[in-house]
Structure formats: structure tokens, C-alpha cells
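Participant: Below: sequence and its predicted model.
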Amino acid sequence: MDGQGRALRTRRALIQAAAEVFAEEGFVHASLRAISERAGVSSGALHFHFAHKGALAEAVEAEATEVVRSIIRAARSRPGGILQTVVDATHALMHHLAQDAVACGGFELAGDISRRTNSPLRREWQHWIEESLREAERSGALAQGVCAADAARVIVAATTGFQVLGSADARWLSAQSVTRLWELLLPRLAAEHCLDRLLCAGSGPWTAPPRRAPAPTDRPA
């Protein structure tokens, strides 16, 4: 493997290890030593790629944001209208939060008040849900009297709550939990002519979306 390939592999190992440690210990208590040891690299290699812990956290959150974008792209490629797309995306997100350390670590960082940052990850998810519900409203897919903005707030709050609770109890991230949510929401949310075509359990299965490779560095680590 050439120097650039080794550098990319080292960077990815550090991001993966950092996501795991951040998810387990939180940003404040996570140590760079624990991250470098878990990644199997030296402290010097870690500092070559990331100047400080905050830079590592930003890299984890950026990769988790790409996971969310990939989930959205995959959901949009499935058959069905925009409401089914939202249902599918919520199922896929919870699946990846349960299975993917980078997604899990990214969302844990996004909700960590000690970092005092405006999370691009949560913002990306919220913006897409809001846009999708507005699209559903324009297309007549929402039930009469349902406000797209109100519906979006409920969905964002519910999925964020599942993520927070799921960090301590994985049952919150289960397909059954997400299905029950939609069984409650869709009869109130969807227009009658759409309702019988919507699958509360989603149209899975949910496979891991490809993530964009991290940016190359100037020298091998």
C-alpha cells in the first residue's frame, strides 16, 4: 500500500475509534490516548491527522452527516411517495444508529451540550424532514388540516428522542419501535387516498450506505 493509502486507512481508523469512544464516554471524558489505542496507531499519527480532540469530533460528525445524506438518497430511490420516503428514512436511520458506530457517535456528539456547537448533523436531518413534509403538503399527501411544519416538528422530536433513549436501551432503535410510531402517526398525518399504500414497517431491508472517503493528507502516517 502506498503512503497515501496508509494515511487514508489511518485516518479512517481514527475516526471509527473516536466515534466509538465518544459514544461510550462523551466528548468531555473521551481521551486522545484511548482513541489512539483503540485505533491501533501512535499518538504522533493521531496528531498528524487531527490537531486536537475537537477536530476529531468534527470529523466524526461530518462522516455521520454523510451517512444521513446516503440514507436520504437511498430512501428517495425506493418506490412510493414522499411520505413513504420519510417512513423508510426513519427506519434506516434508527437501524444505522444501532449498527454503525460512526452514525451513533456523530449523533451523540451532536447532542453533547459541552461542545457548544450548532450541529450540522441534526440540522441536516431536521431540514430534510421539514422539506419533505412541505413537499407532501404541496402534493396533497397530508390529511386535511395537518400543518406540514407541525408534522415535521413531531417527527424530528420523535426520532431525536429515539436516538437519545436508544443510547442507553437499544430497544428504542428497533424496527418495532419505529413501526409503532408510524402506526400512530400516519392515520392522522396522511391523506385518506394515500393511507392504504403506506407501509408503517417501511420497505426495507436497510443496508449500510457507502460513505465518502476522507480527504487525503499530504504525507503518509
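Facilitator: Looks like it came in fine. Everything quoted here is computed from the prediction, not taken from an experiment.

Participant: For the rest of this, base every contact and every neighbour count on C-alpha atoms.
Facilitator: Will do.

Participant: In which helix or strand does the residue nearest to Pro216 when sequence neighbours are not counted reside?
Facilitator: Spatially, and ignoring its direct neighbours in sequence, Pro216 is nearest to Leu8 (6.1 Å; Cα to Cα, 6 or more residues apart in numbering). Following DSSP states H and E, one finds Leu8 within helix 3-29.

Participant: how far is that helix from where the chain is centred?
Facilitator: Counting by Cα atoms, centre = their mean, to the nearest Å, helix 3-29 is centred 17 Å from the centre of its parent chain.

Participant: Where do the helices of the chain begin and end?
Facilitator: Remark: helices assigned in the chain by DSSP state H are 3-29, 32-39, 43-49, 53-77, 82-99, 101-110, 120-139, 148-166, 175-189, 192-195.

Participant: Quick check: which of these is nearest to Arg212?
Facilitator: With respect to Arg212, and counting by Cα to Cα, the nearest of the helices of the chain is helix 53-77 at 7.1 Å.

Participant: returning to what we had before: so for the helix holding Leu8, what gets flagged as buried?
Facilitator: By neighbour count on 16 or more other Cα atoms under 10 Å, the buried set for helix 3-29 is 7-23, 26-27.

Participant: just checking, what packs against it?
Facilitator: Packing partners of helix 3-29 (3 or more Cα pairs under 8 Å, 6 or more residues apart in numbering; DSSP states H and E): helix 32-39, helix 43-49, helix 53-77, helix 101-110.

Participant: next, the one to line up against it:
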Amino acid sequence: MGLQQERAIRTRLLTPKSAAEVFDREDYASARLSDISARANMSTGALHFHFANKEDLAQAVVSEARGILWRAARLAYEKNSEPLQALTDISHTLSQLLSWDVVSRAGLRLDNDRSRKGREQFIHAWHACVQRLLDRARQEGGVAAQVQLPALTCAIVAATTGIGVLIKGGEGDRTRLAFTGFWQGFLPGLAAPSLLGGLNPGGTPDVVDHAVAASRYLPYAPEEEVDAEAATTG
């Protein structure tokens, strides 16, 4: 791989993170390409070489964030066979990622920003995830008989997404408390009485810690990704 191609790859990797840092500080409408290019230490012209406009950059941030969050969700899911506990653990895992990873946080906010087109990639995927886990819980007898799953699915998606959009950087402890409080109030009306006592609304510590720790290697590490690209193409 030539030096110019390597620089192009590095720029393509670094720029969405720089954009995320600006989008995290400003809303989509207020963020300026000049601020993003300055954050990425490049000219606005160089920025336009890789991204056509602000929406193109926003889409790159959302796409990267979605990959980070759903890889983390998969890690949490694979560590827990009980669907309601898995759902609780996934929500805690994603909330912790939103607290410490600026790309994830900015991506979620951009996806819910009403001034943008092409939104709601996250909420549709999260809705499908919640629905599948609740369906499985009902099949396994883990859901209380009176529960109407479509209504509960919408309520869980709305509440957890709303909390997620409000998360700021470095608020891991407060975020954990918020989601623990949500599940403390929600699980008693959702879970079958025989299962409720075995569920942990604070998340399974080993599962959440594993998923969050492993996910720290998934977001931006440009030098590692460039090396990996070189190894596979060189």
C-alpha cells in the first residue's frame, strides 16, 4: 500500500470521530463543516474530498456508531441465555458505551435529530431486538400472562431510547442508576412471578463488564485498522 493510500484510509477513519466530537457538542443544524475540518486537522477542501457534505458525514458517524453498539449488544446477548435478563444486560451495555464513546453517543443523537433526513436506523433495529427477546421470553414462559407484548415493546423502546439520547460523556454511574431504576420499575409488571426474583435490574455485572470492555477495542483505533487493511491487501 502506498503512502497516499494509507493516508486516505487514515483520514477516512479519523474524520467521522472528529465529526462525532463536533456533533456531540452541537446539534446537527448548528454543526459546521469548518469546525469538523479543524477538529480533524485538515482543510475544508480535503474534507470534501472524502465526504460530499454534512449529511454524508452524519451518515458515516451513524453507520460507525451502529456497528459499535450492535457488536456490543451481540456480546452481551451471547453471554446470557435468559431473554429478559439478556434484554436488561444489553440495555446496560449500550448505555455504558454511550457514556464513554463519543461516536456511539453522537450517532444515536444524529439518528434521532428531526432536522435530518434518513433517520431512525437505531430505533428500528432496537425495536426488532426488543421484540425478538420478548417473544422468546413469552415462548419460554417468562412473561406475565396479562402482558400485551406490542405495547410493552413500544414502551421499552421509547423509554430506553429517550434515556440514551440524554446521556452525556463521563456519566457512566448516573446512567447505570437510571437504567437500573427503569428496570426496577418495569420488570415486576413484565416478568412472570416465578422468574422475577432471579432477574437483576442492575444488569449482570460480569456480562455487562465483559461486553463493555471488549467493545473498547471496537471503536476508533485508526493505527490498528490501517495496519489490518495493509495486512489484508498488501
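Facilitator: Right, received. Where do you want to start? Only a predicted model underlies this, so the values are computations on that prediction, with no experimental measurement involved.

Participant: Tell me if I'm right that Leu133 of the first structure and Ala149 touch.
Facilitator: Yes: Leu133 of the first structure is within contact range of Ala149, at 7.2 Å (criterion: Cα atoms under 8 Å).

Participant: And these two? Which one has more around it.
Facilitator: Neighbours of Leu133 of the first structure and Ala149, each counted by other Cα atoms under 10 Å, are more numerous for Leu133; the result is 24 against 14.

Participant: how close does the more buried one sit to Gln4 of the first structure?
Facilitator: Counting by Cα to Cα, to the nearest Å, the gap from Leu133 of the first structure to Gln4 of the first structure is 43 Å.

Participant: ok, the most centrally placed residue in the second structure - contacts?
Facilitator: In the second structure, the residue lying closest to the centroid (Cα atoms, centre = their mean) is Leu69, at 3.4 Å. Contact partners of Leu69 of the second structure, counting by Cα atoms under 8 Å, 6 or more residues apart in numbering, are 94, 97, 104.

Participant: mean shift between the helix holding Leu8 of the first structure and the second structure?
Facilitator: Mean deviation of helix 3-29 of the first structure relative to the second structure after superposition (mean Cα distance after the TM-score superposition for the first structure): 1.4 Å.

Participant: just to revisit the earlier point, with respect to Ala38 of the second structure, which of the contacts of Leu69 of the second structure is nearest?
Facilitator: For the contacts of Leu69 of the second structure, the nearest to Ala38 of the second structure is Ser104 (21.1 Å; Cα to Cα).

Participant: Run a quick neighbour tally on that closest one.
Facilitator: Ser104 of the second structure: 28 surrounding residues under other Cα under 10 Å.

Participant: Would you mind listing the residues in contact with it?
Facilitator: Each residue near Ser104 of the second structure by Cα under 8 Å, 6+ apart is listed here: 62, 64-66, 68-69, 97-98.

Participant: ok, now with 7 Å
Facilitator: Ser104 of the second structure makes contact with 65, 68-69, 97-98, according to Cα atoms under 7 Å, 6 or more residues apart in numbering.

Participant: Drop anything exposed from those.
Facilitator: Among the contacts of Ser104 of the second structure, those classed as buried by 16+ other Cα under 10 Å are 65, 68-69, 97-98.

Participant: Using a markdown table, lay out those residues together with distance to Gln146 of the second structure.
Facilitator: Output for these, formatted as a markdown table (distance: Cα to Cα, whole Å):
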| residue | distance to Gln146 of the second structure |
| --- | --- |
| Ala65 | 36 |
| Ile68 | 36 |
| Leu69 | 32 |
| Leu97 | 34 |
| Leu98 | 33 |
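
Participant: from the residues you listed, which single one is nearest Gly141 of the second structure?
Facilitator: Within these, proximity to Gly141 of the second structure (Cα to Cα) peaks at Leu69, which comes in at 28.7 Å.

Participant: Looking for the alignment partner of the closest one in the first structure.
Facilitator: Aligned by TM-score structural alignment, Leu69 of the second structure pairs with Val68 of the first structure.

Participant: Deepest in the core, which of the helices and strands packed on helix 3-29 of the first structure is it.
Facilitator: helix 101-110 (a mean of 26; mean count of other Cα atoms under 10 Å).

Participant: Tell me the gap between that helix and the middle of its chain.
Facilitator: Helix 101-110 of the first structure sits 7 Å away from the centroid of its parent chain (Cα atoms, centre = their mean).

Participant: what does stretch 165-183 of the first structure give?
Facilitator: Worked out by Cα atoms, centre = their mean, stretch 165-183 of the first structure lies 15 Å from the chain centre.

Participant: which other residues reach that stretch?
Facilitator: Contact partners of stretch 165-183 of the first structure, identified using Cα under 7 Å, 6+ apart, comprise 91, 94-95, 98, 162-163, 200-201.

Participant: quick check, nearest of those to Val41 of the first structure?
Facilitator: Each of those was scored against Val41 of the first structure by Cα to Cα, and Ala98 proved nearest at 26.2 Å.

Participant: Excluding sequence neighbours, find me the nearest residue to that closest one.
Facilitator: Using Cα to Cα, 6+ apart and skipping the chain neighbours, the partner closest in space to Ala98 of the first structure is Leu173 (6.3 Å).

Participant: Same list, the contacts of stretch 165-183 of the first structure, but as a markdown table with neighbour count and distance to Glu137 of the first structure please.
Facilitator: Converted to a markdown table, the contacts of stretch 165-183 of the first structure look like this (neighbours: other Cα atoms under 10 Å; distance: Cα to Cα, whole Å):
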| residue | neighbour count | distance to Glu137 of the first structure |
| --- | --- | --- |
| His91 | 28 | 22 |
| Met94 | 26 | 25 |
| His95 | 20 | 27 |
| Ala98 | 19 | 31 |
| Phe162 | 21 | 25 |
| Gln163 | 23 | 27 |
| Cys200 | 22 | 19 |
| Ala201 | 19 | 22 |
